[in-house]
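Engineer: Sequence below, structure please.
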Amino acid sequence: MKRTIYAFSTSLLLVAGFGPAPQALSSDVDFSGERIEWLVPFREGGGTDTWARFFAPRLSEALPGQPTLIIRNVPGGGSINGANQFDTRGKNNGQEIFGSTASTLFYAMLGDRRASYQPQDWVPVFATPTGGVLYLSSDLGIDSAAELAELGKQELIFPSLGPTSLDLVPLLAMEMLHLNVRPVFGMDRSAGRLAFERGEVNVDYQTSAPYLKNVTPLVEEGSAVPIMSWGVLGEDGSLQRDPSFPDLPHFAEVYEMIHGEAPQGQAFEVWKTFFIAGFAAQKMLFLQEGTPQEIVDTYRKAAIDISAQPDFQEQASVAIGDYDQILGDNVDTAFEMIFSLSEDDTQWIQNWLAENYDVKF
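Structural biologist: This is a model prediction of the structure:
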């Protein structure tokens, strides 16, 4: 794994979301009278669709010429159908853009044969991070991460969409913590939370916004116990506490509680790469390969301008989560980190998935 990527320059702050000064734009870039199509590879109403519809009117207003921007939903294959379509048909004139989520990148990183697209060739515009919290049923008798070792071999039943989905991050994390987990596949995050509320499962995680909205009341009533966040990336590439959950230890802290030493080695580096793709830079706006640099610069400046609007952070915290955007050249660094797996690392995670969950590659 190209660990040198984690030596961030001092200007890269994924936590704070600082970006470069706005770039000068070419006078030739003008979308007046044009229609821009934003392809979302999921149905209406999901997290990626909500994110795209939050940014779409703002992006339309921020781009020169204030073009009409429409969302086109192409569901299927957990985002594979839409990503394949964008990869083969997307134009590089700035009038067709694509919104990805964790699963889009996971399939490509894992070498899924259904994913014929090559996202490493696309051009990222900006990325939106999120966090996540793992929580247990209070019936287990555990009050904090420090007591996890007391679970011993007690079975934890975990609702999961599938092992190659975003759930790869918690599944691998829980194995590294030596927890005895039995996943129940075919359940998305919403279904998993409802199963937790019904007492059908006893461990779950949610990303930040649904956790704050839907799980916090369970914590307050005493039926759920928050254990840890996944953390956020510091400017040196290390895990730090999630600012949305500053009282919760992050995954690396919990690992050290259990094992007596900080996590290191191949399993952790692979986990960290998928964590970046799944959480630290979860949703990305892309332009097609070969898009002229002046168009790329125009889009990136528009994203910077949007994020600098006085009411943006307050509105974003309600709609898509209270995290700063990854902007400017910083998004390139985050993107490189995601596609930093070596062939050996890729083979390791494929073997792990095949041996533990019978995933075929």
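Engineer: For the rest of this, base every contact and every neighbour count on C-alpha atoms.
Structural biologist: Fine.
Engineer: so what secondary structure elements neighbour the helix or strand containing residue 170?
Structural biologist: Element membership for residue 170 (DSSP states H and E) is helix 168-176. For helix 168-176, the packing partners by 3 or more Cα pairs under 8 Å, 6 or more residues apart in numbering; DSSP states H and E come out as helix 266-275.
Engineer: what angle separates the helix it packs on from helix 168-176?
Structural biologist: 160 degrees (axes from the mean of the first three to the mean of the last three Cα atoms, to 10 degrees).
Engineer: One more, so I can put them side by side:
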Amino acid sequence: MRRREAAILLAITGTLGVTPVSAQPADEFYKGKQIRIVVGSTGGGDYDVWARLLARHMSRYIPGNPNIIVENMPGAGTLVATNHVFNVAPRDGTVIGMPSRSMPAAAVMKVANVRFDPVKFNWIGSPEVNHLVIFINNASAVKKPSDVFERELIVGATGLAQGITVGPSILKNLLGMKFRIVTGYRSPGDLALAASRNEIEAFANTIGGAAGARRPWVESGQMRVLFNFEPEPVPGLGVPTVFEFVKTNEQRKIMTFFASNVLLGRPIMAPPGVPADRVDLLRRAFDATMKDPALLKEADSMSFEITRQTGEQIAELVAGIAATPPDIVSRAQRLSRPISALHSNVSTAFGVPLHPFA
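Structural biologist: So this is what the prediction gives:
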């Protein structure tokens, strides 16, 4: 009897032309809706600032002009938010996420409590590529990149397993650069202050960021950039990429795996299972927003440098990370630790806690 009633109901809805929500055209779906951008960090950081900037402008490029809000969901290096978007968030296009760019690598490294497959996310795009570089005090005796293989360079670090600590450790352990890494600094700002006081000679950090906090270090003549960590040189910096000092194929693979996090920029994704036409709509809305005059003006006032990557480009990068051979992943994890910890039970790598809730 129930089957007969269901069949009758299906026939009636078909006759009346009622369209199931999942089949509702994307151009109509967002009218009267609200979109949440789930950010995996606390308010005020670069990810949060970018999400709120997008929220103020992206609605104009989505048919129906839905209200867009930002929800901060910090925890475990954005692992909590990433798991939420993959497993809990509705799969209808009303929730998108902005996780740490290290999340795809966390999945590949089988970090504890990862409950997502990065390849299955619907990647929307990224507004920037915030290049990781080595800043060096102009007073240092190291004058050119090749000098670091001959002279000791005192490099400051936070001691946390973030890119600004992991990067110098890999260059020391993998490429043989003569870095003496001094840990214990609380923040990149403390590292810059220490360099200005000649406590250290150099440190790693991204060169962009809100309010242009880092480029003035170079423009003032206080510091210069020694090299960047990505495979290609950064236009306008006039310095080489560290890949110029790679000698073996294994070294290249390990450095590429490390650099892959940086290349993802500030990635934005939708959960798996979102209808394809809505994913495409969100991608095209993001692309259009990145060219919006009002957004560009506001981003410029914050000294943000827009280097848009499409959802398709981010998906391709994530697929490349996921395809990294396990032996390269294992070797990269080992080399990312300070030499003193190579034989100890270190529980972090690439800015991601291997035991996030410990």
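Engineer: Other residues contacting the helix or strand following the helix holding residue 170 of structure 1?
Structural biologist: Following helix 168-176 of structure 1 in sequence order, the next helix or strand is strand 181-185 (DSSP H and E). With Cα atoms under 8 Å, 6 or more residues apart in numbering as the test, strand 181-185 of structure 1 has contacts from 155-163, 174-175.
Engineer: How about stretch 350-361 of structure 1?
Structural biologist: Contacts of stretch 350-361 of structure 1 (Cα under 8 Å, 6+ apart): 110-113, 163-164.
Engineer: got a list of what the most centrally placed residue in structure 2 touches?
Structural biologist: Centroid-nearest residue in structure 2: residue 101, 2.3 Å away (criterion: Cα atoms, centre = their mean). Contacts for residue 101 of structure 2 (Cα under 8 Å, 6+ apart) come out as 261-262, 264-267.
Engineer: Can you classify residue 228 of structure 1 as helix, strand or coil?
Structural biologist: Secondary structure for residue 228 of structure 1, judged by DSSP: H, G, I helix; E, B strand; the rest coil, is strand.
Engineer: Might you report the residue contacts of it?
Structural biologist: Shown in contact with residue 228 of structure 1 (Cα under 8 Å, 6+ apart): 133-135, 145, 248-251, 254.
Engineer: please redo it, this time with the cut-off set to 6 Å
Structural biologist: Neighbouring residues of residue 228 of structure 1 by Cα atoms under 6 Å, 6 or more residues apart in numbering: 133-134, 248-250.
Engineer: can you put these in CSV and add secondary structure?
Structural biologist: Converted to CSV, the contacts of residue 228 of structure 1 look like this (three-state DSSP):
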residue, secondary structure
133, strand
134, strand
248, coil
249, coil
250, strand
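Engineer: Looking at those, spot the one nearest residue 88 of structure 1.
Structural biologist: Taking Cα to Cα as the measure, residue 88 of structure 1 lies nearest residue 133 of those, at 36.5 Å.
Engineer: Determine which residue in structure 2 is aligned with the closest one, please.
Structural biologist: Counting by TM-score structural alignment, residue 133 of structure 1 lines up with residue 133 in structure 2.
Engineer: measure the spatially closest residue to that match that is not a sequence neighbour to residue 237 of structure 2 for me?
Structural biologist: If the residues on either side of it in the chain are set aside, residue 133 of structure 2 comes closest to residue 228, at 4.1 Å by Cα to Cα, 6 or more residues apart in numbering. Here the criterion is Cα to Cα, to the nearest Å. By it, residue 228 of structure 2 lies 9 Å from residue 237 of structure 2.
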